[in-house]
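J.: attaching a predicted model along with its sequence, questions to come.
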Amino acid sequence: MSALPPHGEGVAGDQVIQRSLQAAWPADLPAADQRELLVAGRALLRADATGIGRAKWPTVFRGPDRALAPAFAPARFRIQAAIARRAGDPTKAVAHLVWAGTDRGGTFTAGRITDWYFTRTTSKKGASTWTPQPRT
């Protein structure tokens, strides 16, 4: 029997997906870094899928990517689960998101997976932050 919820479970199954994701990929970042990466990862995914907020990420959504029509209306899009983990060395991380949505054509799909990669950068004043990397 699968540990994941049955297909079509909807919002009720999202907690099961979150727990499964956390169990499969144990935490390896400080809690503050995880929070920062999850906030940014969720915002990036929403901007990518719905078009809302792309201007906040000019280095990620540039050129033709910025002009693409959004595939999902905000009301027909949800993030089912999300975690942030290291991606190799301590200066790299990934926000791993599982999401669902109904596209403009009316097709609903759950369990979509998107990864946003980040690099830790440090300012001249010594403050560090996680910077999202453009998709290649």
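T.: Sure thing, it's come through. Residues are numbered from 1 along each chain as shown.

J.: going forward, measure contacts between C-alpha atoms and count neighbours the same way
T.: Will do.

J.: by residue count, what's the longest helix in this protein?
T.: Counting residues, the longest helix found in the chain (DSSP state H) is helix 31-50.

J.: show me which residues of that one are buried.
T.: By neighbour count with 16 or more other CA atoms under 10 Å, helix 31-50 contains the buried residues 33-34, 37-38, 40-50.

J.: second structure for comparison follows:
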Amino acid sequence: MSALPPHGEGTVGDRAVQQSLEAAWPADLPAAEEKELLAAGRALLRADATGIGRAQWPAVFSGLGEGVAPAFAAARFRVQAAIARRDGSADKAVVHLVWAGTDRGGTFTDLRITDWHFTRTTSRKGASTWTPQPRT
């Protein structure tokens, strides 16, 4: 496994973080599903951290209300690395994200970790969709 970059390395260290995640947790999903889950996980994290896009997932963010200010500014937020993997069964997955951001108080923190859990739902026509689970 590659060594993680020192805190504050910036975007230069993101590749090492991604490689470390991939080495520690080998891929186990079809590429198309992984891509779908990664896109959703990144969007959920952005919505959670910055407030942008929360309306897209009312079941996930229903308890936050409109008056809650986001903790991070969108311009000072980035995903450093992300992977999507099975979570105990073929119908469950987790998107593991490592990210960096500057909060409203001006404090920068990198190598933050967030996991989003998903379940697969299948329609009567056989189409499957990954649905994010609310945090408990």
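T.: That came through fine. Everything numeric here is computed off the predicted structure, so don't read it as measured data.

J.: and the TM-score between these chains?
T.: Aligned and superposed, the two chains score 0.96 in TM-score terms (TM-score structural alignment, normalised by the length of structure 1); 134 aligned residues with a CA RMSD of 0.9 Å.

J.: re earlier: now the element after the longest helix of structure 1, going C-ward?
T.: Toward the C-terminal end, the helix or strand that comes next after helix 31-50 of structure 1 (DSSP states H and E) is helix 64-67.

J.: list the helices and strands that next one packs on?
T.: Under the contact criterion of 3 or more CA pairs under 8 Å, 6 or more residues apart in numbering; DSSP states H and E, helix 64-67 of structure 1 touches no helix or strand at all.

J.: can you pull the buried residues of that helix?
T.: Within helix 64-67 of structure 1, the residues that qualify as buried are residue 66, counting by 16+ other CA under 10 Å.

J.: what do you get for stretch 114-129 of structure 1?
T.: Those would be 115-119, for stretch 114-129 of structure 1 by 16+ other CA under 10 Å.

J.: average gap between the longest helix of structure 1 and structure 2?
T.: Between helix 31-50 of structure 1 and the aligned residues of structure 2, the post-superposition mean distance stands at 0.3 Å (mean CA distance after the TM-score superposition for structure 1).

J.: redo the buried residues of stretch 114-129 of structure 1 as a markdown table? Include distance to residue 2 of structure 1 and secondary structure.
T.: Formatted as a markdown table, the buried residues of stretch 114-129 of structure 1 follow (distance: CA to CA, whole Å; DSSP: H, G, I helix; E, B strand; the rest coil):
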| residue | distance to residue 2 of structure 1 | secondary structure |
| --- | --- | --- |
| 115 | 23 | strand |
| 116 | 27 | strand |
| 117 | 29 | strand |
| 118 | 32 | strand |
| 119 | 35 | strand |
